[in-house]
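> Need coordinates for the below:
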Amino acid sequence: MNFAFTEDQVMIRDAARAFLGEQVTSTHVRRVMAEAEGYDRALWAEVVALGWTGLIAGEEAGGSGLGFVELAILCEEMGRVLYPSPFEATVVLAANLLSALGETQHLAALAAGDVTATLAGPNAQGQVTFVADGGGYSLTGSLRHVPDGARADLLLVAAEGTDGRTALFAVPGETPGLTRRALPTMDQTRRLAEIEMAGLRLPAGALVSADAGAALTLALDRAAAMMAAFAVGAAERCLEMTVDYTKGRVQFGRPVASFQAVKHQCADMALAVETARSAAYWAACVADETGPNGDLSALARAASGAKSWCSRAYFDCAATAIQLHGGVGFTWEYDVHLYFKNARAIEQVLGDPAFHRERVARLIGLDDTAEAAQ
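You can find the predicted model right below:
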């Protein structure tokens, strides 16, 4: 077994780290967080030019045809700097789902950077239903906490039909009858929205898939693995900031980092990062090996395990970072404050740790334990 990156993967990591490290500084993050749009369009154009939006799209859709390990590498590097952008919604969610469905028309537009997109479905709270209506479709319902829901050019809306199947529709952001409202959030590096549809009418061509249930399950597990990788990068940055700060902070005539209690807490952070990285990349490997028609149970177990472990490790690292920074850790001027808020938000993305632990328990056969005991 080879647990090391390939030469190409190392190049992707190094190039991403250099680019994001130069462009996405703390000053940049704080500036765009304060703006209504929430991201820098000029920088996003550079990301598109680098080919990142087409990373997992096949060559038939104008993409690079790479896999989820490579995407996890990008997500980890974005997590290190808390890059605020449409990448999560457009690539990790929307392009991922379109790829699982084998759809190329909309995927090509995403890969080329012509549009930004998001998924409005099981990743959000609420429900949308649809009925056939005069050669088209009518959608009704609401969803909350849709990533980039207020600013995405295209929404992939998952709606339940009367036959119990989940269909997927491509809904342009400016469609009449679609109401979008940005939601106030604790972490402004990620923008969430509420969307409402009251008899929203769509033409027949808006239907992307009449039965997208399996593809949604596959795509959301892949996305959970990618968010685990994001958490790894952010957790490692918390460790780095804490080590640097405690080395320079002097108390009682010696660096704070020389105290045993501080050293051991930093060591615990390092262990959390390394175990989280193993979990995240194992899930990414399983995501690469699991196709739309494959056995989804192995991916479900790996993705839920990674999402639960990595998001909790990130939050613990961020909390420890604040503690070891002392009183200044709670001030807005220090970046550990940004990471702490982001860590709490990432815990909730695509299911919190408790949800994923319960899912893993079911997958290893513990769902019927109570019934068996009776």
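
> okay, CA-based contacts and neighbour counts for the rest of this
OK.

> Helices along the chain, start to end?
Assigned by DSSP state H, the chain shows helices spanning 7-23, 26-33, 41-49, 68-81, 87, 96-101, 105-111, 213-248, 260-289, 297-324, 336-348, 353-363, 369-373.

> Switch the ones you listed over to TSV; also include mean neighbour count.
TSV is the format used below for those (neighbours: other CA atoms under 10 Å):
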stretch	mean neighbour count
helix 7-23	15
helix 26-33	16
helix 41-49	14
helix 68-81	25
helix 87	23
helix 96-101	23
helix 105-111	22
helix 213-248	25
helix 260-289	20
helix 297-324	25
helix 336-348	22
helix 353-363	17
helix 369-373	8
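
> Make JSON lines from the ones you listed and add distance to residue 130 to it.
Listed next are the helices of the chain as JSON lines, based on distance: least, CA to CA, whole Å:
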{"stretch": "helix 7-23", "distance to residue 130": "41"}
{"stretch": "helix 26-33", "distance to residue 130": "36"}
{"stretch": "helix 41-49", "distance to residue 130": "34"}
{"stretch": "helix 68-81", "distance to residue 130": "32"}
{"stretch": "helix 87", "distance to residue 130": "28"}
{"stretch": "helix 96-101", "distance to residue 130": "20"}
{"stretch": "helix 105-111", "distance to residue 130": "21"}
{"stretch": "helix 213-248", "distance to residue 130": "15"}
{"stretch": "helix 260-289", "distance to residue 130": "31"}
{"stretch": "helix 297-324", "distance to residue 130": "28"}
{"stretch": "helix 336-348", "distance to residue 130": "28"}
{"stretch": "helix 353-363", "distance to residue 130": "28"}
{"stretch": "helix 369-373", "distance to residue 130": "37"}
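
> one more to line up against the first:
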Amino acid sequence: MERNVTLTFSEEQAELLEVAQNFCRDKSPVPTVRKLIEDELGYDPAVWQEMIALGWLGIAVPEEFGGVGLSMAEVVPVVEQMSRRLMGGPFVPTTLAAQALLAGGTEAQKSRILPEICAGKAATLALTEPHADWDLTHIEAKAVEEGGKLKLSGTKIFVVDAASAEWIIASVMKDGKPALVIIEKAALPEGALRREVVADETRRSFRLELDGVEVPADALLDTSRTSETLAHIDLASSLLLSAEACGAAASCVDYTVEYLKTRKQFGKLIGSYQSLKHPTVDALVAYETARSHLYNAACTFGQQGEGEIAVRMAKSESSDALSFAADRAIQFHGGFGFTYECDAQLYRRRGMWCEYLHGDGPYQRAKLADLLF
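This is a model prediction of the structure:
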């Protein structure tokens, strides 16, 4: 396959990167992150309102629906900087829910919900089930139409920030085919959501029981576009997970280097030892490589064929880069590194989340083999 891609960094991306860098640094220092881990909501509502005021929820939403009218490429630097500071909140799931509506929603659904999302109401996706298959078309939840309503059944897991969401877009099987349905918050019976324990404690993940949930028949997204919508969500999610992994990897490298420059052993700074210097350089090179793939994916996202290849490369490289950088950070901090008080632990947990959602490195490389050869 002949590849001729010009990697560009747009003016909008540069501006958003600078704003996000300063905002996340000021609003999400590590002590605040650790404090919010113990908070039921998991994020600061005041900071969320500031993000709304910055217009971030509408970055990739067309102006006709109240958005800024840019693209997923401009969302990437924001998510990268949020993850660099481990900032919590429903920004990513809401952005992905908006993408689902843009890709497969009816005009009525887009006109009704997207302006409210841009104005600050959160949304999320419910696509993963207990079988944990990364193929989003492997769906066991069901929707049965009776009397103008859809009766839902089944279980969804890893529904991020579901307690904060006004809408949950869930995948179901209807008439033997995959479909997507919008569930209003008010339609959920008591006990339908149950908090999950996940490795990344900065997240708020929920198990959603669909049994007993009923929604209007017009809550279905356009069934003729379900396959395309699920494919779009898969790539959009992978792109943002890559951005999160790159941001976290950068912090791991910085955290390690700072320690190597201050910790002394046998009267020498430990950063002077080759056994620590060389792996740290390897971690930096892996991060820079992953970040190049990330912005290549952002640049080509939406291009048929080329975009999917770039996103899967970015997902594979970023997952591996964060895993290596976080492991080295833990190891080089010695005994302290293996305690919960070491910040590298938080980034290693973030790495587990980013790697295993929507496919780890081997899975992505297997997909790439089919695309490239």
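
> residues contacting the residue at the greatest distance from the centre of structure 1?
No residue in structure 1 sits farther from the centre than residue 253, which is 43.7 Å out by CA atoms, centre = their mean. Contacts for residue 253 of structure 1 (CA atoms under 8 Å, 6 or more residues apart in numbering) come out as none.

> Looking at structure 1, name the residue matched to residue 166 of structure 2.
Taking TM-score structural alignment, residue 166 of structure 2 has residue 153 as its aligned residue in structure 1.

> Need the counterpart of residue 214 of structure 2 in structure 1.
Alignment note: residue 214 of structure 2 maps to residue 201 in structure 1; criterion TM-score structural alignment.

> For that match, give its distance to residue 319 of structure 1.
Using CA to CA, to the nearest Å, residue 201 of structure 1 is found at 47 Å from residue 319 of structure 1.

> what does residue 272 of structure 1 give?
Residue 272 of structure 1 sits 13 Å away from residue 319 of structure 1, going by CA to CA.

> got it, and residue 355 of structure 1?
Separation of residue 355 of structure 1 from residue 319 of structure 1 (CA to CA): 21 Å.

> same question, residue 229 of structure 1
19 Å.

> aligned partner of residue 185 of structure 1 in structure 2?
Under the alignment (TM-score structural alignment), residue 185 of structure 1 pairs with residue 198 in structure 2.

> cool, and residue 36 of structure 1?
Per TM-score structural alignment, the equivalent position to residue 36 of structure 1 in structure 2 is residue 40.

> Ok, residue 279 of structure 1 next?
Checking TM-score structural alignment: residue 279 of structure 1 goes with residue 293.

> rewinding a little: neighbours around the match of residue 36 of structure 1, how many?
For residue 40 of structure 2, the neighbour count with other CA atoms under 10 Å is 10.

> Tell me which residues touch the counterpart of residue 362 of structure 2 in structure 1, please.
Using TM-score structural alignment as the criterion, residue 362 of structure 2 maps onto residue 354 of structure 1. Taking CA under 8 Å, 6+ apart, we find residue 354 of structure 1 in contact with residue 308.

> For residue 354 of structure 1, give its distance to residue 304 of structure 1.
Residue 354 of structure 1 is 10 Å from residue 304 of structure 1, by CA to CA.

> ok, now which ones touch residue 100 of structure 2?
Residue 100 of structure 2 sits next to 229, 230, 232, 233 when contact means CA under 8 Å, 6+ apart.

> just checking, the match of residue 185 of structure 1 touches residue 160?
No - the pair residue 198 of structure 2 / residue 160 is not scored as a contact, 10.8 Å apart, by CA atoms under 8 Å.

> which residue in structure 1 lines up with residue 63 of structure 2?
Per TM-score structural alignment, residue 63 of structure 2 is aligned with residue 59.

> My read is that its match contacts residue 66, right?
No - in this structure, residue 59 of structure 1 is not within contact of residue 66 by CA under 8 Å, at 9.4 Å.

> what's the distance between the match of residue 36 of structure 1 and residue 88 of structure 2?
On the measure of CA to CA, residue 40 of structure 2 and residue 88 of structure 2 end up 12 Å apart.

> can you check residue 173 of structure 2 too?
With distances taken as CA to CA, residue 173 of structure 2 is found 32 Å from residue 88 of structure 2.

> Tell me which of those two has more neighbours.
Counting neighbours by other CA under 10 Å for residue 173 of structure 2 and for residue 88 shows that residue 88 has the greater number, 24 against 19.

> Please pull up the equivalent of that one in structure 1.
Correspondence of residue 88 of structure 2 to structure 1, assessed by TM-score structural alignment: residue 84.

> contacting residues for that match?
With contact set as CA under 8 Å, 6+ apart, residue 84 of structure 1 has these partners: 29, 32, 33, 38, 39, 189, 190.

> run the last query once more with 10 Å
Going by CA atoms under 10 Å, 6 or more residues apart in numbering, residue 84 of structure 1 touches 24, 28-30, 32-33, 38-40, 44, 78, 188-191.

> Alright, I will stop here.
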